[in-house]
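Student: Here's my sequence, what's the structure:
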Amino acid sequence: MSQQPGADGHESSGQQSPGVPPAPPPDQYGQYGQYGTPPPPAPDQYGQYGTPPPPAPDQYGQYGQYGQYGTPPPPAPDQYGQYGQYGQPPGTGGYYGAGFVPVPSAVQPGIVPLRPLTLGEIYDGAFRAIRSNPMVMFGLAIIVVGVGAIVQLGFTAAFVGRIERAAQAGVADVDAFFSVGTFAGLLLSSAAVSLATLILEGLAIISVSESVIGRKVSLGEVWRRARGRLWRLVALSLLLGAAGIAAVAAATVAVVGLSVALVEAGGDNWALLFVLVPVLFLALLVLLAFIAVRTMFAPCTIMLEGTGVFASIARSWRLTKGHFWRLFGIMLLTVVLVGILVSILSVPFSMVGTIFATDGFMVPLVLSSIGQLVGSALSIPVMAAVLALLYVDVRMRKEGLDVELARAAQAG
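Tutor: Okay, here's the model as predicted:
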C-alpha cells in the first residue's frame, strides 16, 4: 500500500488530483476514508469502517447468519423452536420437501389459525363453527334430533301407558307389557335417534371443515356432499358397535367362567374373585377406550376424504398413532364438560315435570323429552366440531395440512 501523507507534512509517492483537498489525517489504523468525504467513524469492534455493526449474535453464536452485515436479525423462535412457522426460507425444502413455500404463522382465514392448535383454540373454534354457520350446526341439530325425539316419545308413551294399565289390572297381568312388539318399538325408536345423531355428526364435520378456511356452506350443499357417504358412516357405526358388544360379551363370559371355576375349587377363593372381577372389567374399559380413540377419526375420513369403512379405520389408526394420550384427554374432558352442560340445561325441565307428576305421566315425559332435545341439539354439534378440529389439528401436525388449507383459502 502506498504511504499516505502524514501529520509531519511529508507527501506520498502517489499523485494527487489537482483541486482535491488533502485527505484527513490518518486514524490509529492508518486508514483513510475517500477523498472529499468526511472522516470515517471510529472503527467498531470488527475493525470495519462505514458499515453498521452486525446484529447481536443469535443462538448459534453466529453474526449475521441470515444475511450480510446490516440485515435485520431473524424473528424470535416460536414455541416449536423454529424461525417463522416452519423454520425454512422459501425454496430450501425442509420439513415439507423441496420447493415448499411457507405460509405466515398468523394465517387464520376461518375459525382457527392454520397451525397446530392448543386446547383453548380447539374449544374456541368449536363454538365459532356453530356461530359461523348456525343453520347447519344448530338449526339442523334441532330438526334432526327433534324428529328422532318425537318418534322415541311416541313409543315411550305407549310403553309407559301399557305399564300403567297392566299395573291397574293386577299383578297377574303386569307381564303383559313385556311383549315383543313393545320392546321392538323402543329398540327402533332408540335406533332412529342414534341414526339421526350419526347423520348430524357427519353433516357437522363437513360444515366445520369449510369453516376452517373461512367458507360458509349452505344446508343443501352439505347434504349434496354427504348423502353419498352417509351409508358408509352407518356401516362404520354398526361395525364398531358390534365389535364393542362382542368385547363386552367376551369379557362377561370370561368373568362368569372364572367365577364358576373359583367357586368349584372351594377354599378361600372368594377374596380372589372380588379382586379379579373388577380388574377384568377395568381392563375391558381400557380396551374399549383405546379402540374408541384409535378409531375416532374414521367418521372424519369417510366424510372428508371419501374412504371406505375399513380404509377409514386404518386411516384413523395411522393418524392417531403417537397422539393417543392427548386425544384421549381432550375427548374425555369434552365429554365431561358437555355432560355437565346438558345436565344444567335439563334441570329446569325436570323440575317442572316433577310439579305435574301427580297429574299423570304424559306431561313429565314430554318435558323430559324437550330437555333431552335441547341438550342433544347443543352437545352433538359441539362434539362433532371438536372431533373435526382435532382431525384437522393432527393432520396439520403430521401431514402439513395447514399449507393445503392456506392455499385453498386463497384460491376460494
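
Student: contacts, neighbours, all on C-alpha from now
Tutor: Noted.

Student: Against residue 381, how distant is residue 145?
Tutor: 11 Å (C-alpha to C-alpha, to the nearest Å).

Student: cool, residue 247 as well?
Tutor: Distance from residue 247 to residue 381, by C-alpha to C-alpha: 29 Å.

Student: Check which residues of the lengthiest helix in the chain are buried.
Tutor: In the chain, with assignment by DSSP state H, the single longest helix is helix 362-399. Within helix 362-399, the residues scored as buried using 16 or more other C-alpha atoms under 10 Å are 362-396.

Student: now swap in stretch 297-315 and tell me
Tutor: 297-304, 306-309, 312-313, 315.

Student: and of those residues, the nearest to residue 188?
Tutor: residue 299 (22.9 Å; C-alpha to C-alpha).

Student: my guess is that closest one contacts residue 312, does it?
Tutor: Yes - in this structure, residue 299 is within contact of residue 312 by C-alpha atoms under 8 Å, at 7.3 Å.

Student: Would you state the helices of the stretch 151-300 of the chain in chain order?
Tutor: Along the stretch 151-300 of the chain, counting by DSSP state H, counting those that start in this stretch, helices occupy 180-212, 219-226, 230-265, 270-294, 298-305.

Student: wait, which of these is closest to residue 330?
Tutor: When the helices of the stretch 151-300 of the chain are compared (using C-alpha to C-alpha), the closest one is helix 270-294, at 10.5 Å.

Student: Pull the residues that contact that closest one.
Tutor: 244, 247-248, 251, 255, 259, 262-263, 316-317, 320-321, 324, 327-328 (C-alpha atoms under 8 Å, 6 or more residues apart in numbering).

Student: List buried residues within those.
Tutor: 244, 247, 248, 251, 255, 259, 262, 316, 317, 320, 327, 328.

Student: residues in contact with the second one?
Tutor: Spelled out, it's residue 247. Here residue 247 is in contact with residue 284 (criterion: C-alpha under 8 Å, 6+ apart).

Student: what do you get if the cut-off is 10 Å, keeping everything else the same?
Tutor: Taking C-alpha atoms under 10 Å, 6 or more residues apart in numbering, we find residue 247 in contact with 241, 253, 284, 285, 287, 288.

Student: one more to put side by side:
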Amino acid sequence: MNDSPGWATPGSTPSDGERPGTDGGAQQPSTPPAQPEQPARPEQPEQPAQPEQPEQPAGDPKWSAEQPPPGQWSSPGQSPEAPPAQPQPAAGWGQQPAGPYGGQYGPQHGYPGGPGQWGPPPAAKPGVIPLRPLGLGEILDGAVATMRTHWRSVLPITLVVATLVQVISVILQKFMLDDLTVATSEDVSTEEMIDTLGSTLATSAVVQFIQVLGTIVVTAMLTMVFSRAVLGQQSSVSDAWRESRPQLLRLIGLTLLLAFGAILLGAVLILPGILADSIGLGIVGFLVWLPLLIWLGVRFSLASPALMLEKSTVLKAFARSSKLVKDTWWRIFGITLLTSVLAFFISMMIVAPFQFIGIIVFGGGLESMEAGSDMGNWGMLVVPAIGLIIAQTIVMPFQSGVTVLLYVDQRIRREGLDLELARAAGLENYGTTGG
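Tutor: As a prediction, the model looks like this:
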C-alpha cells in the first residue's frame, strides 16, 4: 500500500510525527518521503519547488492546515475544501433512508410488513382468520380452511345429517309418488291434473321441510365449530352438540318464523290479485314481494349466529342482525349472493351426473321420464340421493361458515370483537402495546 499522505485507509489516523503544525512536523526533513514522485508529473509544472515546502506549509497542495477528522480522508487530487460526503436529502415517499446498510432498509428502519415497520403491525391470526376486518377472499378462505383443518368435526356432522335427510326423503317420495303418473293425452280430466299437481306439491313440501330441519341442526352445530376455529381451537362432534343443544329449539323457532313471515308477506301482496282474478295485480304484488323478501332476508341473515353465539332469544337475535347489517346491506347481500351462486354450481356439478345415471340406468331413458312413468322407481330415487348427500356434505358447511364469519366480521368492525377474541385465544395485552 502507498504510505504517502492522502492514501490512508478511511478511518485510519496518521502518526503524530506526520501531522503539520506539530513539533514533529517542524522537525521534518526538507525532502518528504513522497518528494521523488512530484517531478515526474508533467501536468503540474506550476507547482513550487519542493525544497520551499518547509517554509510555506500553508500552500502545500498535499497538506492542508486543517485536516478532516479521522475516517473522512479524501483521495489524492481531491480539493481539500470539498466535503468528503454530500449530505443526503430527507427520505420521502418511495425513497430509502440513508443508513449503515447502503441506503437499504435496515433493522432500525424496518420494511413494510416486517419487524420495525411503519404503521400498525400485522393482525394476530390464532385461527382461520386474522383478527381484523375481513375482505371477501378472507371470508371465503376462512370457511374453506375450517372445512379442511377441522374436517374431523365438520365432515361427520354434515355427512350424518345429510344421509338421514335423504333416507327419509327417499322413503317418503317412494310411497307418495309410487302410483303417480303424468298423463300426456289431451283427454285428461281437470280432476286428474289437480290431483297430480297436488301430490307433487305435497311431496315437495314435506321433503323441503325435512331439508330445513336438517339444515337447522347442521347450522347449529357448525356455528360452534366455526366459533372455535376462529380462536384456533379444536371442537369435537360431542362438544358441538353439547354447546348447540340449549339453543336448538330457539333456532327452529327462528327459522319457522322467517318462513311464516315470507309466506304471510306473499299472501298479503299476491293473494288479492288472485282473488280478484287480475293477472296484472298479481304480477305487481309479486314484483313488490320478491325484492322486499330479499331485503328482509339479508337484514336478518345474521340472526342465526347471533342467536347461537350470544345465547339470546329469537326477537333479540332479529334485532342484533338488523343492527349489524345496518349501513352494510349491499356488501352482505353481495357476499351472500356470491356464496349462493358458488354453492349452486358446486351442487349441480355433483348431482347432475348421478341424476343422469339414474335416468339412463333405472328410469328407462328420457322417453320414460317424459311420459312420467317409473317416477317411484327405487333406482331413480336412490342414485340422485347419493349425489345430494355428497353435495350437501360440501355445500352446507361452506354456506354456514360464510354466515358465521360475516357475523364475526361485522362485530369486529362495529364492536371491536377482535380484542375479546384475542383474549379468548390467550393473546395477552393484545391491542394495548401495538401488537
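
Student: What does the superposition give as a TM-score?
Tutor: Remark: TM-score between the superposed chains equals 0.69 [TM-score structural alignment, normalised by the length of the first structure]; 333 aligned residues with a C-alpha RMSD of 4.3 Å.

Student: and residue 195 of the first structure, what pairs with it in the second structure?
Tutor: Mapped onto the second structure by TM-score structural alignment, residue 195 of the first structure lines up with residue 213.

Student: separation between its match and residue 207 of the second structure?
Tutor: 10 Å.

Student: what sits in contact with each of the two?
Tutor: residue 165.

Student: Any idea how many residues pack against residue 288 of the first structure?
Tutor: Neighbour count of residue 288 of the first structure, defined by other C-alpha atoms under 10 Å: 16.

Student: ah, wrong one, I meant residue 200 of the first structure
Tutor: 24.

Student: what does the one 5 residues further on give?
Tutor: Residue 205 of the first structure has 28 neighbours, counted by other C-alpha under 10 Å.

Student: Enumerate every residue touching it.
Tutor: Contacts of residue 205 of the first structure by C-alpha under 10 Å, 6+ apart are 137, 211, 222, 226, 299-301, 303-304, 381, 383-389, 391.

Student: Report the central residue of the second structure.
Tutor: residue 138 (0.8 Å; C-alpha atoms, centre = their mean).

Student: Which residue, neighbours along the chain excluded, lies closest to the aligned partner of that one in the first structure?
Tutor: In the first structure, residue 138 of the second structure lines up with residue 121, judged by TM-score structural alignment. Take residue 121 of the first structure and drop its neighbours on the chain: the residue closest to it by C-alpha to C-alpha, 6 or more residues apart in numbering is residue 112, 6.6 Å away.

Student: Would you mind measuring from the alignment partner in the second structure of the one you found to residue 420 of the second structure?
Tutor: Matched to the second structure by TM-score structural alignment, residue 112 of the first structure sits across from residue 129. Counting by C-alpha to C-alpha, the gap from residue 129 of the second structure to residue 420 of the second structure is 14 Å.

Student: For those two, indicate the residue with more neighbours.
Tutor: Using other C-alpha under 10 Å as the criterion, residue 129 of the second structure and residue 420 rank with residue 129 on top: 24 against 15.

Student: For the residue nearest to the centre of the second structure, list the residues it contacts.
Tutor: So residue 138 of the second structure contacts 128, 129, 130, 144, 145, 402, 405 (C-alpha under 10 Å, 6+ apart).

Student: circling back: what's the mean deviation for the strand or helix carrying the match of residue 138 of the second structure versus the second structure?
Tutor: Assigned by DSSP states H and E, residue 121 of the first structure falls within helix 119-132. On superposition with the second structure, the mean distance recorded for helix 119-132 of the first structure (mean C-alpha distance after the TM-score superposition for the first structure) is 1.0 Å.

Student: and the next helix or strand after that helix, which stretch of the second structure?
Tutor: Later in the chain than helix 119-132 of the first structure, the nearest helix or strand by DSSP H and E is helix 134. Counting by TM-score structural alignment, helix 134 of the first structure pairs with residues 151 of the second structure.

Student: which residues sit against that stretch?
Tutor: Against stretch 151 of the second structure from outside (C-alpha under 10 Å, 6+ apart): 145, 157.

Student: Looking at the buried residues of stretch 297-315 of the first structure, which is nearest residue 410 of the first structure?
Tutor: Taking these together and measuring to residue 410 of the first structure by C-alpha to C-alpha, the closest member is residue 304, at 19.6 Å.

Student: now do the same end-to-end measure for stretch 73-91 of the second structure.
Tutor: 26 Å.

Student: quick one: contacts for whichever residue in the first structure pairs up with residue 239 of the second structure?
Tutor: If you follow residue 239 of the second structure across to the first structure using TM-score structural alignment, you land on residue 221. Under the criterion of C-alpha under 10 Å, 6+ apart, the neighbours of residue 221 of the first structure are 206, 207.

Student: got the contact list for the alignment partner in the first structure of residue 256 of the second structure?
Tutor: Under the alignment (TM-score structural alignment), residue 256 of the second structure pairs with residue 238 in the first structure. Contacts for residue 238 of the first structure (C-alpha under 10 Å, 6+ apart) come out as 232, 244.

Student: Please determine how far residue 238 of the first structure is located from residue 260 of the first structure.
Tutor: For residue 238 of the first structure, the distance to residue 260 of the first structure - C-alpha to C-alpha - is 33 Å.
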